[in-house]
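**Student:** please find the sequence and the predicted model below.
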Amino acid sequence: MSEKEKQIIKTLADKLPAMSERERGYLEGTIATAAAMSSKKEEQEKNNSEKKVG
């Protein structure tokens, strides 16, 4: 994990207790969307590389 990622996690951990339930839900949804988009992008790149090789 990069130093930037560690700093982001530390900042979130510090701010999370002060967040409202609505803010936490929004953050959770944003993270889930980003993770899904990242997985989809990785899958597309894998499929593209397999097509080039095969």
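**Tutor:** That came in fine, so what should we check first?

**Student:** when you work out contacts or count neighbours from here on, use the C-alpha atoms and nothing else.
**Tutor:** Noted.

**Student:** just give me how far stretch 24-40 sits from the chain centre.
**Tutor:** Mean-position distance between stretch 24-40 and its chain equals 6 Å (CA atoms, centre = their mean, to the nearest Å).

**Student:** next up, a second structure to put side by side with the first:
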Amino acid sequence: MAGSAVEGEDIVQEAVVKALAAHDGGALVERPEQWLFRIAHNAAQDHLRRRQR
């Protein structure tokens, strides 16, 4: 999705930071794989939107 490995790494780092912040904030996670995938997917879409500007 990102187009390069460097951008992909940035997206993964952003997703991990968001996931840790949500988990520390008390988010209840029933399906952790789906939850983390959704965070990563949203982070990738956010990155693509920023790149288009």
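**Tutor:** On my side now, so go ahead. Owing to the predicted nature of the structure, the values given are computational and were not obtained by experimental measurement.

**Student:** now the TM-score, please.
**Tutor:** The TM-score (TM-score structural alignment, normalised by the length of structure 2) is 0.50; 31 aligned residues with a CA RMSD of 1.7 Å.

**Student:** A15 of structure 2 sits in which helix or strand?
**Tutor:** Per DSSP states H and E: A15 of structure 2 is located in helix 5-24.

**Student:** swap in E43 of structure 1?
**Tutor:** Per DSSP H and E: helix 21-53 holds E43 of structure 1.

**Student:** again, but for D46 of structure 2
**Tutor:** Here D46 of structure 2 is assigned to helix 32-52, by DSSP H and E.

**Student:** what is the orientation angle of that helix with helix 5-24?
**Tutor:** 130 degrees (axes from the mean of the first three to the mean of the last three CA atoms, to 10 degrees).

**Student:** give me the helices and strands touching helix 32-52 of structure 2, please.
**Tutor:** When contacts are defined as 3 or more CA pairs under 8 Å, 6 or more residues apart in numbering; DSSP states H and E, helix 32-52 of structure 2 packs onto helix 5-24.
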